[in-house]
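Enquirer: This is a predicted model, with the sequence first.
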Amino acid sequence: MASTVLNCVISVPKATGGRGDFPSILPRNSASVSFSSSLKPQLQGFSTDGKQRSSFVQTEAVRHLVGSVTKTQGLRFAVVVARFNEIVTKPLLEGALETFSKYSVNEEDIDVIWVPGCFEIGLTAERLGKLRKYHAILCIGAVIRGDTSHYDAVANSAASGVLSAGLNSGVPCIFGVLTCDDMDQAINRAGGKAGNKGAEAALTAIEMASLFEHHLQ
């Protein structure tokens, strides 16, 4: 790879010889310091005229790595779905499958795994990730707030479980679990007024699968 060169002019205070002043150790001519990507500076001189000047020139463009939602050929996905609150999770799943189809993911490259509830999603996702069969795992569920603190325990466990599954398996695990105050909020986010969060999560799964497969191998 070619070296990236940074050129700059550095200002150094004038030397007067008085107490506390800098000693006159540098020439009074203007020049620059260049640094290669090997981090070995090459001294070419300094400016001691007291002017505040600097310039940086980068000769190579910064690379941006982004997953593609159009390059889906060969990508395989697992979808872990909680049966609890199925009135919400089923429309979320349908939205996800429609999105996969829209972006040309083959049906035979998608496996849907049902689990009892959101608490079981994380463990299942991690197991699937370690099978090395899938490029991304989409986790779908719905936790509705009730009269007790059970909601907080399940919601927090679901979030941390999905996060741990991705970190421990090295496979992108997408959090598509709704955490809502009431059933109306959940239904609105499962194809209602607020859209379908399952569809949005599926798009995230495609992008992350592409990013890992094409750029982070």
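Expert: Okay, I see it.
Enquirer: C-alpha from now on. contacts and neighbour counts both.
Expert: Noted.
Enquirer: all strands for this structure, in order.
Expert: Counting by DSSP state E, residue ranges of the strands within the chain are 6-8, 33-35, 41-43, 77-82, 110-115, 136-144, 173-180, 190-192, 195-196.
Enquirer: is it possible to export those strands to a markdown table including distance to A165 and mean neighbour count?
Expert: Formatted as a markdown table, those follow (distance: least, Cα to Cα, whole Å; neighbours: other Cα atoms under 10 Å):
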| stretch | distance to A165 | mean neighbour count |
| --- | --- | --- |
| strand 6-8 | 42 | 17 |
| strand 33-35 | 42 | 17 |
| strand 41-43 | 44 | 12 |
| strand 77-82 | 12 | 26 |
| strand 110-115 | 15 | 15 |
| strand 136-144 | 9 | 28 |
| strand 173-180 | 7 | 24 |
| strand 190-192 | 24 | 19 |
| strand 195-196 | 24 | 18 |
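Enquirer: hold the first one in mind and look at this next one:
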Amino acid sequence: MASKGNKTLHKGIPKLKDAFIIIVKTAWNSHIADKLEEGATTLLHQQNIECKTLIVPGAVEIPFAIKAYTESRLQKADAFIALGAIIRGDTPHFDYVCKSVTDGILSLNMILDVPSIFGVLTVNDEQQALERIGGIHGNKGEEAAITAIKMIALNRKLKK
């Protein structure tokens, strides 16, 4: 069961200089992914952190987009945030998609030198998603942005 927002996460957000974050969000369930992105980008802009969004068709494509971006000659990202919503249906497809994107993000965190933050909702129904994009459980996009900031600060500290 999700908590009603992680109040301790909002404490002690480090101030970063010259940070750049790539958000990778899904077009699938865009009405939810857009609200996650809004929460993330609002917080990042408040922290004076530059960000850019890439849009992929669905959640399974998120890890590919992150890896492809790291291999491009585009501006180096300090972190990636994966955003989307996977809503359970009547078939096992939900389980396969959830496992694929979860394993993909985990794999990226093991091989890349910057963090990939898991901000993909995996919910039983649309109501649960709505509760996590500004409802009783806060905005999980905002929480993903805070997590990215804290992980960038940790990564920079460890690389010194």
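Expert: That came through, no problem. None of these values were measured; they are calculated from a predicted model.
Enquirer: what's the TM-score for these two chains?
Expert: Here the TM-score for the pair of chains, by TM-score structural alignment, normalised by the length of the second structure, is 0.86; 147 aligned residues with a Cα RMSD of 1.5 Å.
Enquirer: circling back to that earlier point, quick one: which of the strands of the first structure is nearest H215 of the first structure?
Expert: Closest to H215 of the first structure of the strands of the first structure is strand 136-144 (Cα to Cα; 14.5 Å).
Enquirer: Dump the strands of the first structure to a markdown table, plus distance to E94 of the first structure.
Expert: Below are the strands of the first structure laid out as a markdown table (distance: least, Cα to Cα, whole Å):
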| stretch | distance to E94 of the first structure |
| --- | --- |
| strand 6-8 | 53 |
| strand 33-35 | 55 |
| strand 41-43 | 58 |
| strand 77-82 | 11 |
| strand 110-115 | 11 |
| strand 136-144 | 11 |
| strand 173-180 | 13 |
| strand 190-192 | 9 |
| strand 195-196 | 9 |
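Enquirer: closest one to P91 of the first structure among those strands?
Expert: strand 190-192 (5.7 Å).
Enquirer: For the second structure, which segments count as helices?
Expert: For the second structure, the helices defined by DSSP state H occupy 30-46, 62-71, 93-111, 126-130, 140-159.
Enquirer: As a markdown table, these with mean neighbour count and distance to K17 of the second structure would be great.
Expert: Shown next, in a markdown table, are these (neighbours: other Cα atoms under 10 Å; distance: least, Cα to Cα, whole Å):
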| stretch | mean neighbour count | distance to K17 of the second structure |
| --- | --- | --- |
| helix 30-46 | 20 | 12 |
| helix 62-71 | 18 | 20 |
| helix 93-111 | 16 | 22 |
| helix 126-130 | 17 | 33 |
| helix 140-159 | 20 | 10 |
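Enquirer: Ok, which of the strands of the first structure comes nearest T204 of the first structure?
Expert: Between T204 of the first structure and these, the tightest spacing by Cα to Cα is seen for strand 173-180, at 7.2 Å.
Enquirer: Just the residues contacting that closest one, thanks.
Expert: 118, 125, 136-145, 155, 158-159, 162-163, 165-166, 186, 197-198, 201, 204-205 (Cα atoms under 8 Å, 6 or more residues apart in numbering).
Enquirer: which residue numbers in the second structure go with that strand?
Expert: Counting by TM-score structural alignment, strand 173-180 of the first structure lines up with residues 116-123 of the second structure.
Enquirer: likewise stretch 200-211 of the first structure?
Expert: Mapped onto the second structure using TM-score structural alignment, stretch 200-211 of the first structure covers residues 143-154.
Enquirer: what about that stretch, how far off from the first structure?
Expert: Superposed on the first structure, stretch 143-154 of the second structure shows a mean distance of 0.6 Å to its aligned residues (mean Cα distance after the TM-score superposition for the first structure).
Enquirer: re the thing from before, make CSV from the helices of the second structure and add distance to I117 of the second structure to it.
Expert: CSV is the format used below for the helices of the second structure (distance: least, Cα to Cα, whole Å):
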stretch, distance to I117 of the second structure
helix 30-46, 12
helix 62-71, 11
helix 93-111, 8
helix 126-130, 18
helix 140-159, 6
